[in-house]
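Novice: quick one, fold the following:
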Amino acid sequence: MAGDAIAAVEYVFRQEKGRVLAGLMRRFGDLGLAEDVLQEACRKALELWPQAGIPDNPAAWLSAVARNAGLDHVRRAGRSVGDAEAQLSCLTAAVMEETQPIDDDRLRLLFICCHPALAPEAQVALALRTLCGLSTGEVARAFGVAETALSQRLLRAKRKIAAARIPFELPAEQELQPRLVQVLHVIYLVFSEGYCASGGDSLLRPDLCAEALRLGRLLDSLQPGQPEVRGLLALMLLQASRGAARLSPEGQLLTLEEQDRSLWHGELIAEGLALLEQAMAVRTPGPYQLQAAIAALHAKAPTASETDWRQISALYGALLRHKPEPLILLNAVIACAMAHGAEHGLAWLKRLETVPSLANSHYLHAARADLLRRQGDRPGALAAYAQAALLAVNAVERQYLLRRHGEMRLPLV
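Specialist: This is a model prediction of the structure:
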């Protein structure tokens, strides 16, 4: 029973942390306090649930216990319970009186995390930690920093929110657009962590993908017709459509070439393509629309061999003008190689070895291994697959690279 209780608390914390925490933030207006009382509620659950049984609604139980702990904190701080309840009533009334077209605590919390008073790297880390239930260690791995350094970054961000008295509300219309870029960035990072986890034993985190899609839909309802919002939503839908085909029945990673395309989710593809068409009709292409257009070409290809790699390569060229980032450059090189031959890609990969963030990345070595394999260079591919597997942090990706390495070692028939 104790094991069941621990598993239930961990599950609720993963699945419901963002919603519960956002509700506590609305009630108390203090992110640090909200996190503290939620942690206290989790500790009580671990004490009580093994004996009393798991509640029918664990998230509501945690929320109620955390709320009571918050009221106790207010009392100890020198206020009466009546004062605290009056404050909560005022906060709730203020929320109900807002004229925004949506009412979602998690979207408000996302905009707080992306407030310009916070450093950009702190914004992303805080959103992943608070909204998505990632541990400090998981967020640290995603950023490639020490866990202690990430803890300090998060602590400074929470203190900044309290000191600046950032209100728990959606920004006014004139403030919304400047903050939208970072909000979109954070939502896509959440999705990306769910689509391909930065570490651990699982490749997929469906809960994070679902949360990112939900936030994307909410943001689209807040900014209807905004092309980059729709572009991001289209991109996530098109990528999510491949979820069921990305792993074999044995749990092995399957590339686009290996996937059974009949398992791709047709409704998600149709919705993504429709949103992309609406976004592109505005004729202000941005990075998310371009990435969605690339995903759309993959989605439309009946087979891997019929993929329009020349068009994909051209789209990557346009994308690089918006986002000249190392991983996008690496993907552009791969697309160029698929369109014009492996030798073109290998020449570019040699130049990318000087980029620090790629030199020690398994993605670069995996790309080289794949292109060498296509060229028939077995010794070179073997060495590259081995190096990529050594650098891979996610266990499923590492097993894929080792599988490819093993296949290359088999004698030619």
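
Novice: CA only for contacts and neighbour counts going forward, please
Specialist: Will do.

Novice: show me what the longest helix seen in the chain is packed up against.
Specialist: When the chain is parsed with DSSP state H, its longest helix is helix 2-28. Helices and strands touching helix 2-28, by 3 or more C-alpha pairs under 8 Å, 6 or more residues apart in numbering; DSSP states H and E, are helix 31-52, helix 58-76, helix 81-96, helix 105-113, helix 120-131.

Novice: mind listing what's buried in it?
Specialist: Of the residues in helix 2-28, 5-6, 8-10, 12-28 count as buried by neighbour count, 16 or more other C-alpha atoms under 10 Å.

Novice: just the angle between it and helix 31-52, please?
Specialist: Calculated by axes from the mean of the first three to the mean of the last three C-alpha atoms, to 10 degrees, helix 2-28 forms an angle of 150 degrees with helix 31-52.

Novice: compute the inter-axis angle for helix 2-28 and helix 120-131.
Specialist: Using the same axes, to 10 degrees: helix 2-28 against helix 120-131 is 120 degrees.

Novice: how about the strands of this protein, start to end?
Specialist: Per DSSP state E, the chain has no strands. Nothing in it meets that criterion.

Novice: residue nearest the centroid of it?
Specialist: Nearest to the geometric centre of the chain sits residue 190, at 1.5 Å (C-alpha atoms, centre = their mean).

Novice: this one next, for a side-by-side:
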Amino acid sequence: MNESLLRELVPAVIGVLVRRGASFAAAEDAVQDALVEAVRGRPGDSCPSSWFGSSGGGPIRDPKGWLVTVAWRKFLDAARADTSRRRREELVEAEPMPDGGEAVDDTLQLYLLCAHPSLTPASAVALTLRAVGGLTTRQIAQAYLVPEATMAQRISRAKRTVSGVRFDQPGDVATVLRVLYLVFNEGYSGDVDLAAEAIRLTRQLAARANHEETAGLLALMLLHHARRPARTGPDGRLVPLAEQDRSLWNTRLITEGVEVLQTALARDRLGEFQAQAAIAALHADARTAEETDWVQIVEWYDELVRLTDSPVARLNRAVAVGEADGPRAGLAALAGLDPSLPRHAAVAAYLHEREGDPVTAALLYARAARSAPNIPERDHLTRQAARLNAQLRG
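Specialist: Predicted coordinates:
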């Protein structure tokens, strides 16, 4: 059973049910029930296993049509006590089902609905993974390391929040991109690789939305994901970018990411994701850390700061300035930033060490370790502090 193909069909099938009159929440529940039935391949039904390329063989007949039919029946079963919906069942079932179901593609509208501004970022992420990604509540809960009941409540609240939103209202693609970026940054946990899932969903969105920043985000994801095999050592330790084995980087993803980025930049409508992708592309282009074009990276950070005025972008720019113009210049760029910024202490420690001040650097590495956002980063910073302290004692 090719579950990825099933999940690709989810938003289109939800869209069909919504246009037939189902509420978003009811349609999403019905499609999830249909997916369960498809995966189980229940006896007595028109078992879809051969349609999705299982070992049973046979031609792919009409997986979308099957999902639409079963999901609609699931919806009607849930609403059978309602007289008006029972009348709608008679009307719809009297219509012949066209090959492949309705041809209208509601995927983009579904993205916009799931990333509605009325939702919190966490709820928008969960609803997108469920309704557009086709993941189960259990899979999403495992990925975010929370109990399944907690995630189910989060998704239910999100569905209630958007229940009154008209399905044909225009939405903000930029909000959708923010949600997908949040998914990507969660990386990997449980049995779902959220980074890969975010790339899959962003590819899907890019195919439907002629939007430079969608291409920019896709390029950024591909370029970052290409470095993933080198980010940790065999013992699970974090490997900084400068120390990574670049032969482990995925050149196919790098090539694709650069091509996607170049196409987007050629349209001369620069956005923050394109700027971030350009920085990632310059890192990917360097055969060694020493060959990195830090001067051009600083220029791209200047563009990113101009576009966003983000403190995080300014923090990263300070690192690039330190590499391009020396650690003293980097510390000067860092001086105007809020010390409470995440990773501020780690950046200051690195620049102080390069400036030849191991005492201050060791103290800052230890401080950064105490506020690290995850265990691998905490362990890395702790080792950095211990290394400098050992040198000072020696």
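
Novice: coming back round to it: out of the helices and strands packed on helix 2-28 of structure 1, flag the one nearest residue 313 of structure 1.
Specialist: helix 120-131 (29.3 Å; C-alpha to C-alpha).

Novice: packing partners for the closest one?
Specialist: Secondary elements touching helix 120-131 of structure 1 (3+ C-alpha pairs under 8 Å, 6+ apart): helix 2-28, helix 105-113, helix 136-143, helix 147-164, helix 173-195.

Novice: which stretch among these comes nearest residue 77 of structure 1?
Specialist: helix 2-28 (13.0 Å).

Novice: now do the closest one and helix 105-113, the angle between them.
Specialist: Using the same axes, to 10 degrees: helix 2-28 of structure 1 against helix 105-113 is 70 degrees.

Novice: quick one on the thing from earlier: reformat the helices and strands packed on helix 2-28 of structure 1 as a markdown table; add distance to residue 220 of structure 1 and mean neighbour count.
Specialist: Shown next, in a markdown table, are these (distance: least, C-alpha to C-alpha, whole Å; neighbours: other C-alpha atoms under 10 Å):
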| stretch | distance to residue 220 of structure 1 | mean neighbour count |
| --- | --- | --- |
| helix 31-52 | 26 | 18 |
| helix 58-76 | 27 | 18 |
| helix 81-96 | 20 | 14 |
| helix 105-113 | 11 | 24 |
| helix 120-131 | 18 | 22 |
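
Novice: closest one to residue 339 of structure 1 among the ones you listed?
Specialist: The nearest among the helices and strands packed on helix 2-28 of structure 1, by C-alpha to C-alpha, is helix 120-131 at 34.7 Å.

Novice: give me the distance between that closest one and the centre of its chain.
Specialist: Centroid separation for helix 120-131 of structure 1 versus its chain: 11 Å, with C-alpha atoms, centre = their mean, to the nearest Å.

Novice: how about stretch 8-28 of structure 2?
Specialist: That offset, for stretch 8-28 of structure 2, works out to 22 Å (C-alpha atoms, centre = their mean).

Novice: so who does residue 34 of structure 2 touch?
Specialist: Contacts for residue 34 of structure 2 (C-alpha atoms under 8 Å, 6 or more residues apart in numbering) come out as 67, 70, 71, 74.

Novice: cool, residue 120 of structure 1 as well?
Specialist: By C-alpha under 8 Å, 6+ apart, residue 120 of structure 1 lies in contact with 114, 182.

Novice: on that earlier part again, looking at the contacts of residue 34 of structure 2, spot the one nearest residue 388 of structure 2.
Specialist: Closest to residue 388 of structure 2, out of all of the contacts of residue 34 of structure 2 and judged by C-alpha to C-alpha, is residue 67, at 60.6 Å.
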